[in-house]
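Visitor: Here is the input, now give the coordinates:
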Amino acid sequence: MTGDTILDIRDLRKNFGAYQALKGVSLKVAQGEFIALVGPSGCGKTTLLKHIAGFEDPDAGALAIDGQDMLGVPAAARPTSMVFQKLALFPHMSVADNIGFPLKLRKVDAGTIAKRVRDMIELMQLKPEYLTRYPRQLSGGEQQRVALARSMISEPKLLLLDEPLSALDVKLKKVLQAELKRLHRSVGVTFVHVTHDLEEAMMLADRICVMRAGEILQVGQPNDIYYRPADEFVAGFIGDTNLLPVTVTSLDGNGAAITSPQLVARDGRLPANLVASDLKPENALLMVRPELLVPLAPGAQADFTLTARVTEIFSKGGTVQYRAELADQSPLVFELAGASSQPAHLGETLSLGFDARDIYLFQGRP
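Guide: Predicted coordinates:
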């Protein structure tokens, strides 16, 4: 993380009766950063967002925005704005009145509100004639832009997004994801985005915060989260992957040597940058992302080779995903670029190779 810290959360705790929603969460977010909170349902990401917004008070811990302590500060007095999943646009108000509503609450004069509303619809690439329409007269994507305009008009220091794109169809979601990225780049406001869509988090965020059971497991850039996960849960949660149990035969500061009955290894050594710093020899897992596995022609070699039988094929258009099983019937998934002819067929047994480049060795569960 670079830049000045705009959001500083320290050891935040929240219980709902016997249920621990937040278990000592600490997180720093830089000015102008786009951070995504991801995790399974009930992991605490929305609860954390509500604490930032001021809709929930913690049982313990500290939360500061731009160096100012926010504990006890009501939501309306915080330099934050929130976009909800259901948008919460006022159906009886015009688009102009919806967008300008936060400034009206602050008793800003009508002329200034009108100018700021015009600035916001230009930023959101909405047509001027939409100002006199009502939300029901707009498409889902246009309503989304209105909600974003309303949240941005008061120039918050933090924009909080609670799954605002989840209800949209796939094609429109892609369009608005690009718009959200453009908006963040244009205005330079810090975005904190809760999403269940892992692809969306990878596309949009500067950093991803992975949560489970009220705790933060890992915070890092998307590529780090994807290729250097902190543990087995993060590896399996962020995209499809293969986790191969291996035996560590040697381990030192230069890396590790591994062996497995499922693998044929050229030399079996991994450099230190591909080995988790806290690795212990027992219960080690080798992570191989599906796109790193390539069918090998007869006689071809790779750093590591395994043999698998194809059990299912799923075409995604641009890519094709193959589900397979190893000799011990453990599952394997690999993914290849789409083509008019398939390089592997249902029921076929083939050799797959991968290079010791983006694989990763880390600790498995006992």
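
Visitor: C-alpha from now on. contacts and neighbour counts both.
Guide: Fine.

Visitor: so how far is Leu160 from Ser81?
Guide: Distance of Ser81 to Leu160, computed by CA to CA, to the nearest Å: 6 Å.

Visitor: Name the residues contacting each of these two.
Guide: Ala53 (CA atoms under 8 Å, 6 or more residues apart in numbering).

Visitor: I'd say Asp206 and Ile225 touch.
Guide: No: the criterion here is CA atoms under 8 Å, and Asp206 misses it with Ile225 at 11.3 Å.

Visitor: another one to check against the first:
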Amino acid sequence: MSADISTNDICTIDGVIKNYGNFRALHGINLTVKEGEFVALVGPSGSGKSTLLQVISGFEAATEGTLTIDGEDMTNVAPADRPTSMVFQKLALFPHKTIAENIGFPLKLRKVSKAEIERRTLDMIALMQLKPEYLTRYPAQLSGGEQQRVALARSMISHPKLLLLDEPLSALDVKLKKVLQAELKRLHRSLGVTFIHVTHDLEEAMMLADHICVMKDGLLLQVGTPDDIYYRPTHKFVAEFIGETNLFPVTVENNRYVATDMAGIQGHSSFGPEAATQPQAYLMVRPEFVHMVGSGEKLDVTLDVIVSETFNRGSTTQVKAVTKDGGHLMTLEIQGHIDAQIIVGAEIRVGWRDEDTHLFDRATDTLQVAA
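Guide: From the prediction side, this is the model:
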């Protein structure tokens, strides 16, 4: 089975509010998830992403709003009766049960026959690429990565419509995490089950998800594809949170031009007469779109900066710099090896193209216009 996204809505969240006493953890969340999608919830600690997952699973009840899964209202439906399954950060495997007993446990609760449990457990073992002899072992006898696969097998054996993942890879070392990220992508593609995945790892979200939901302080700021979130953010926080970016305070004059207070700048960015509704804004440009003068790129705006640090990343080199007046920090990303003259303290001239920039209203932090 392929994980092609259908046009059917599998999960609809409408105006969901969650209060804990006087504290509001979720502020009227509206989100629609399509069948077969891989959706990532990202945001800083306390943003509400795990709370939202708990509401979907039924472990927390919404204070207000409605939640439907596969067209059914989940308001009074217990977690065990929802077509969902959850993989927790701490896995919650039973240490006193064998791997076979752990994997088959959800079916045992549903009073499925022993023969059917055994058959589906073997299917899950094969799907997760675990050895059959592991079935008689206990969780403590397996590695961390193998335990993760067992937890995934247990969550998938009941054929849920929604698989909910609450940071299940966060405690793993970097190398093992990469392996299991690839496993998650393979499973999603092969099973066609809808995944909703909470993660602090932004690279993981960009790699795995069809759509990313960026949350902050219980608000859902933007939902979009990884490209949308990275290249077309609609909020200043999203631009800063997802990847590195350069943000400069600017003034929009005559609804047309961007004038900055940075010393040594030449040229101006033109956004057209509809450019901005407010004169005070932030100009955003990603580090990979900041080029050195002489790189062959046609640049609309250039300025002199002083190199403050360089970081070799193998295929790229990241350069940190400050404007000559010392008032603004910036980052640029250079492909391959950098010129030997680009050292700490060196003065270089850099710039960018209009089409690679965005403006955010300084009063609301929301997008004004994309070039």
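
Visitor: Need the TM-score from the superposition.
Guide: The TM-score (TM-score structural alignment, normalised by the length of structure 1) is 0.92; 358 aligned residues with a CA RMSD of 2.1 Å.

Visitor: Tell me, how many residues neighbour Asn255 of structure 2?
Guide: By other CA atoms under 10 Å, the residues close to Asn255 of structure 2 number 17.

Visitor: which residue packs closest to it, ignoring adjacent ones?
Guide: In space, and not counting its chain neighbours, Asn255 of structure 2 is closest to Pro273: 5.3 Å by CA to CA, 6 or more residues apart in numbering.

Visitor: need the contact list for the one you found.
Guide: For Pro273 of structure 2, the contact set (CA under 8 Å, 6+ apart) comprises 254-256.

Visitor: in structure 1, which helix has the most residues?
Guide: The single longest helix within structure 1, with elements called by DSSP state H, is helix 170-187.

Visitor: against structure 2, where does that one fall?
Guide: Counting by TM-score structural alignment, helix 170-187 of structure 1 falls onto residues 174-191 of structure 2.

Visitor: what's the mean deviation for that stretch versus structure 1?
Guide: With mean CA distance after the TM-score superposition for structure 1, stretch 174-191 of structure 2 departs from structure 1 by a mean of 0.8 Å once superposed.

Visitor: that older thread, so what does whatever helix or strand comes next after the longest helix of structure 1 touch, helix or strand wise?
Guide: Next helix or strand after helix 170-187 of structure 1 toward the C-terminus (DSSP states H and E): strand 190-194. If you count contacts as 3 or more CA pairs under 8 Å, 6 or more residues apart in numbering; DSSP states H and E, strand 190-194 of structure 1 packs onto strand 34-38, helix 45-53, strand 158-162.

Visitor: Show me the one of those that comes nearest Ser330 of structure 1.
Guide: Ranking those by their distance to Ser330 of structure 1 (criterion: CA to CA) puts strand 34-38 first, at 27.9 Å.

Visitor: Could you tell me the angle between that closest one and strand 190-194?
Guide: Put simply, strand 34-38 of structure 1 runs at 20 degrees to strand 190-194, going by axes from the mean of the first three to the mean of the last three CA atoms, to 10 degrees.

Visitor: Remind me what strand 34-38 of structure 1 packs against, helices and strands.
Guide: With contacts taken as 3+ CA pairs under 8 Å, 6+ apart, strand 34-38 of structure 1 sits against strand 190-194, helix 198-204, strand 207-212.

Visitor: which residues in structure 2 does it match up with?
Guide: With TM-score structural alignment as the criterion, strand 34-38 of structure 1 aligns to 38-42.

Visitor: circling back to that earlier point, and the helices and strands packed on strand 34-38 of structure 1: which comes nearest Thr319 of structure 1?
Guide: helix 198-204 (15.0 Å).

Visitor: what does His235 of structure 2 align to in structure 1?
Guide: In structure 1, His235 of structure 2 lands on Asp231 (TM-score structural alignment).

Visitor: which residues sit in contact with that match?
Guide: Contacts of Asp231 of structure 1 (CA under 8 Å, 6+ apart): 362-364.

Visitor: for Asp11 of structure 1, same thing?
Guide: Neighbours of Asp11 of structure 1 in contact, by CA under 8 Å, 6+ apart: 23-26, 60-62.

Visitor: hmm, try it at 10 Å
Guide: Asp11 of structure 1 is in contact with 22-27, 58, 60-63, counting by CA atoms under 10 Å, 6 or more residues apart in numbering.

Visitor: Look up how far Arg212 of structure 1 lies from it.
Guide: For Asp11 of structure 1, the distance to Arg212 of structure 1 - CA to CA - is 15 Å.

Visitor: Going by neighbour count, which residues of the strand or helix carrying Lys115 of structure 1 are buried?
Guide: For Lys115 of structure 1, the enclosing helix or strand under DSSP H and E is helix 110-123. Within helix 110-123 of structure 1, the residues scored as buried using 16 or more other CA atoms under 10 Å are 113-114, 116-118, 120-121.
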